[in-house]
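>>> One predicted model, sequence on top.
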Amino acid sequence: MDDKEKRFERAKETALNFLTHSMRTEEQVRKRLGDKGFVSEEADYVIAFLKEFGYIDDFEYAVSYIEYAAGKGHGARRIKDEMRRRGIDRNTIEDAFYEHENRASEFGSKVASEEERAFAEALRIVSGKEIDDKIIAKTGRRLKTLGYESGVIYSAVGKLMKMKGNGDDDFE
């Protein structure tokens, strides 16, 4: 085995070790290999190997990440931004959102809409507190931090304002 083959094998071992901890995107593996001193040709070889044997798949990664992040209450904008930071292209992200919805409906589970998730988070924030302008503003800021679009935030805040107007202040 010559030096070039040895470097390819070391690059492959490095990538496989990196993948043992969790799913990774192609971009994350490339960056890791670069950080470890492997050149582009070696990274290309390893990426091709990993894809061929199903060790990395940006589409499946994106679908899994959507399930994880949506479960934590994150909005679509925040999820998309985070996936782009991880090196997933826009088309793959959009396809993954579509696939996520299809998988959920295929198994009969009800996927809460973005508005429903935002309002549920808003209710969690105000739970047991008097609904006043201060708590409504705090809720809006929190929803923005979670990555919800402004229209979704306005809808959730609007519902809270209606509750405030109806006197439904203290609820558990």
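Yes, it's here. Residues are numbered from 1 along each chain as shown.

>>> going forward, measure contacts between C-alpha atoms and count neighbours the same way
Noted.

>>> most centrally placed residue in this protein?
By CA atoms, centre = their mean, the chain has its centre lying nearest to I79, at 3.8 Å.

>>> these two touch, right, that one and L146?
No - I79 is beyond contact range of L146, at 9.1 Å (criterion: CA atoms under 8 Å).

>>> so which strand or helix has G147?
Assigned by DSSP states H and E, G147 falls within no helix or strand.

>>> and it, what is it in contact with?
74-79 (CA atoms under 8 Å, 6 or more residues apart in numbering).

>>> Use this one as the comparison:
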Amino acid sequence: MQYKITLTDTSKKKVYVNPGVREGIYLYPGEIKKLRLEDGSELEQDEFERIRLEYALPRAKHRAIAILAKRDKTEQELREKLLQSLTDTQSLEEAISYMKACGYVDDTQYARDYLYFKKGRKSFLQIKMELQKKGIPAEVLETVFEEEGSQQMEDILEQVRKYMRKFPELDFPARQKVYAHFARKGYARDLIREAIDKIEELEE
């Protein structure tokens, strides 16, 4: 099968190589010249794919590595970031698959690490909602939170201690305000009560 190539200049110093019957790729003018591509010329399907694999796919991989070098990303976050500069979704998805195969993108490990570093500042409910927004699949979240078990006293104790300092005296109304504050954050009722009792006991 032959593709009739349309070359379109862009504002990003790249040329969009459009085969018409499938998604196109971006090449730099120097690459266009090297490959002797001309607007309206015909190109065999196999040759177009060879060009994509030689130029577009490595570029997508390099872009993905550059993004991940700055900060770990979930699969969804990496895809969204790549889409800001790439429209060749086939190369984009192949680049993401490559990152996953190399272990550079791992939603399960990302969720484990995120939970570990956040559990001393946020409730499991808050953390789970944040991970959902980052695109972590439900089955991954279920596995990670099952591994972790229930939230522990040390995860909330220091937060409760700091919040209690707002009240000169921890009378019943103040105690209720402390309880309500952390309940809204998604902490378990028993855990909040235990933390308040523990702090009162330590400060007697």
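Looks like it arrived, so ask away. Source: prediction; values computed, not measured.

>>> Now list the buried members of the contacts of G147 of the first structure.
Neighbour counting with 16 or more other CA atoms under 10 Å marks 74-76, 78-79 as buried within the contacts of G147 of the first structure.

>>> quick one: the helices in the first structure?
3-19, 26-35, 40-52, 58-71, 76-85, 90-106, 114-126, 133-145, 150-165 (DSSP state H).

>>> To F171 of the first structure, which of those helices lies closest?
helix 114-126 (8.6 Å; CA to CA).

>>> on that earlier part again, out of the contacts of G147 of the first structure, which comes closest to D3 of the first structure?
Checking these against D3 of the first structure by CA to CA gives I79 as the nearest, at 42.0 Å.

>>> If we ignore the residues flanking it in sequence, what's nearest the counterpart of the closest one in the second structure?
Using TM-score structural alignment, the partner of I79 of the first structure in the second structure is I127. Take I127 of the second structure and drop its neighbours on the chain: the residue closest to it by CA to CA, 6 or more residues apart in numbering is L115, 6.6 Å away.

>>> any idea what the one you found aligns with in the first structure?
Match for L115 of the second structure (TM-score structural alignment): I66.

>>> ok, now which ones touch that match?
By CA under 8 Å, 6+ apart, I66 of the first structure lies in contact with 79, 96-97, 100.

>>> ok, so what distance separates it from R30 of the first structure?
The gap separating I66 of the first structure from R30 of the first structure is 22 Å, by CA to CA, to the nearest Å.

>>> now do T139 of the first structure
39 Å.

>>> what do you get for M83 of the first structure?
Counting by CA to CA - M83 of the first structure and R30 of the first structure are separated by 16 Å.

>>> try G75 of the first structure
Counting by CA to CA - G75 of the first structure and R30 of the first structure are separated by 28 Å.

>>> Ok, I93 of the first structure next?
According to CA to CA, I93 of the first structure and R30 of the first structure sit 19 Å apart.

>>> Please apply the same query to D81 of the first structure.
Distance from D81 of the first structure to R30 of the first structure, by CA to CA: 20 Å.

>>> who's more crowded, the two?
Each of D81 of the first structure and R30 has its neighbours counted (other CA atoms under 10 Å); R30 has more, 21 against 14.
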